[in-house]
Every structure is written in structure tokens, then in C-alpha cells.
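Colleague: starting from these lines, generate the structure:
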Amino acid sequence: MLYIFSGLPGTGKSTLATALSRICNGCYLRVDTIEQTMKNAGISLEGPEGYAIAYALAEDNLRLGMNVIADTVNPIELTREAWRRAAENAKSAFREIEIVCTDLDEHKRRIETRKTSVKGLTLPTWKAVQNREYHPWTGDRIIIDTAGATPEQSIQQLCNELGLSADWYLTAT
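Modeller: Got it, this is the predicted structure:
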């Protein structure tokens, strides 16, 4: 199964994607890690190179029978379709998941106070997040609104939507 995450920075996307990776023992692909590693190696990014690498890695791991969790902003239909195509090429099912934070004050606070585990990654400012290109969804997807919810509540909601049990994970954290 390919779990395709989508959402603006600071919505809780990486928190939920990493939790799901642990819950379903899946391969975790974070485009921020791919792109920053390329930059750290002196490779300049001209466009969607990081996404293209992530699509290829997803296909490889799906063909091996692994669950894959794609952690990306996934802002436009072109990227969303490319993820679907990666699953279809690997003859795998997929689920699309959009993470939102409808409380703008909370979202802003998260952006202004968060840290990253990706070495060298410069996190976007609140203004950059507000100005980021992000097209509205038109297709079917799971929507998780993290506003006013703890990470544990959001993980439980996501697992309920996916038909997975998060009990062992939530008691272990």
C-alpha cells in the first residue's frame, strides 16, 4: 500500500507520516530529506528532482511488497497524479491523505516554533507557507484536521480511517 500524504508545512504531516510508518512497518520517504541531501552534496535543484527520486523509490519498495509512506507537501494535481501512477506501475493500492490545520493561529505558532531533524534544512516562514502554491483537492481522500488535537488523537483518527490499530503504538509512546 502506498500512503500518499499531502498538506502544507506545519500541519502535522510528518508527525502523522512517521507514526504511520512505525504502525505499519512501512518505508518512509520524506522529500525534504531527499532534496536537502542533494543540496548538501552540492547538487542544485532546478525543479521536481526530489519528487522524481521519491516516486522511483516508492515504486521499488512497493514492488518488494512493502508499505510506503510518502511525506510531501504534494501541492498540485501533477504531483498527486505522479504518486498514483507510481502505485499503479507497481500494481499496488494507494490511499491519499490530506493533513490540514484549520486554526490559523495554531498553524502559525507551529511554523514559528518547530524544529527539523533534517540536517541543513531551512524551515519556511509563516509568510512563505501562506504564499505557497497549494491547489485545492478535487478527488477522494482522507482529511485529518489537526487543529486542537493532540498528535495521539490525530494518529488515532488516521488509523481509524485506514482501518488500522494504533493501540500498541499509542501505549508505547
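
Colleague: rest of the way, CA atoms for contacts and neighbours
Modeller: Noted.

Colleague: what's in contact with the longest strand seen in the chain?
Modeller: Of all segments of type strand in the chain, defined using DSSP state E, the longest is strand 94-100. By C-alpha atoms under 8 Å, 6 or more residues apart in numbering, the surrounding residues in contact with strand 94-100 are 1-8, 11-13, 84, 87, 140-147.

Colleague: and this one, please, so the two structures can be compared:
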Amino acid sequence: MLIVMAGLPATGKSSVAEELGRALPAAVVAVDPVEAAMWRAGVDRGQPTGLAAYLVAEAVADGVLALGQSAIVDAVNAVEAARRQWRVLADRRGVPVAFIEVVCSDPLLHRRRLQGRSRGIAGFEEPTWEAVRRRRAEFEPWTDERLVLDSTADLATNVKKAQEYLRPA
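Modeller: Here you go, the predicted structure:
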């Protein structure tokens, strides 16, 4: 199965992805470390490294699925083109795809999380609150069925909800 996480930075999607990966088990393929690795390798930040990171993540997830294992993609997935990329991959591999969007309904909590986080990704600068607000404006409407988790709830509750959502698939 291909599980696609979506949501703004610092909403908690990576935390859900990691715990879900442990529980299922499934490989977690995160876009941010891939993009940071490109920068560390000398690829100019002015290049379309965001798009390239999604394509690298797709190649890695494809390899995981080819082995008959489940993969969880951890990325913002704000636009339809990104979501279509995952549907096409799942279709090509003949596996179900499930989308899980993580939101934080409390803007003050969301901002505190963003300002206080340090994920330890070498070469990756955490976005500013203003950058997150701009990303929110870029989110395209969803056409896919998805589970929406609110990270104001505790992580264990959200992981349990995700497992229940994925069980039929």
C-alpha cells in the first residue's frame, strides 16, 4: 500500500508518518531530507530542488513497493500535481493509495511548534511562519478521499485513527 501524508510544515505529519511506519511496519520516505541532501551535494537552491525531491521520493517509494512492502510518503503535497504523482505510482504498482492530511486547528500552537522545532536535518532551514502562511494560500482543493487528522489531539490517538482508516485497504 502507498500512504501519502499531506499538510503544512509543523502540523505533525512527520510524527504521524514515523509512528505509523513503526506500527504497520512501512518505510517512510520523507521529501525534506532528500531536498537537503541535494543542497549539501552542491545543487543550487535556485534550482527546482523541491520538484526534484518529490521525484527522488517517488523513485524510492517505487522501489519499496516493488519489493511488496508498504511505503509512507511524507511531504506537504499541497497541489493536485503532487497528489496525482502518487495516484499514478500506486496504479503502476497495483497497490491501493491512501491520503492522510494532518492539520493543526490552533494557529498559536502551530506557530509555536514551527518556531520551536529543530529536526536535525543537516542543511535544512526550517520555514518561517510567514512562509507557512504563504504555503497555506497555495493549497489546492482536494479531489481525493482522505483522512484529516488534527494534531491538537495527541499523537497516539491520531495514529490509531490512521490505522483504523487504513485497515480496509
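
Colleague: where does the TM-score land?
Modeller: After superposition, the two chains reach a TM-score (TM-score structural alignment, normalised by the length of structure 2) of 0.91; 163 aligned residues with a C-alpha RMSD of 1.4 Å.

Colleague: picking up where we left off before, so where is the longest strand of structure 1 in structure 2?
Modeller: Alignment of strand 94-100 of structure 1 against structure 2: residues 97-103, by TM-score structural alignment.

Colleague: which residue packs closest to the most centrally placed residue in structure 1, ignoring adjacent ones?
Modeller: With distances taken as C-alpha atoms, centre = their mean, the residue of structure 1 nearest its centroid is residue 71 (2.4 Å). Sequence neighbours aside, residue 30 is the residue nearest to residue 71 of structure 1 in space, at 4.7 Å (criterion: C-alpha to C-alpha, 6 or more residues apart in numbering).

Colleague: give the contact list for the alignment partner in structure 2 of that neighbour.
Modeller: Aligned by TM-score structural alignment, residue 30 of structure 1 pairs with residue 30 of structure 2. Residues in contact with residue 30 of structure 2 (C-alpha under 8 Å, 6+ apart) are 14, 57, 73, 74, 75.

Colleague: which other residues reach stretch 128-141 of structure 2?
Modeller: 8, 9, 78, 79, 80, 111, 114, 115.

Colleague: may I see the ChimeraX selection of the buried members of the residues you listed?
Modeller: Buried residues among the contacts of stretch 128-141 of structure 2 (16 or more other C-alpha atoms under 10 Å), as a ChimeraX selection:
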select :8,9,78,111,114
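
Colleague: can you pull out the helices in structure 1?
Modeller: 13-23, 31-40, 49-63, 77-89, 104-113, 126-131, 151-162, 167-172 (DSSP state H).

Colleague: isn't residue 50 of structure 1 up against residue 35?
Modeller: Yes. Between residue 50 of structure 1 and residue 35 a contact is recorded at 5.0 Å, counting by C-alpha atoms under 8 Å.

Colleague: alignment lookup: residue 71 of structure 2 to structure 1.
Modeller: So, by TM-score structural alignment, residue 71 of structure 2 is matched to residue 68.

Colleague: right, I'll call it a day here.
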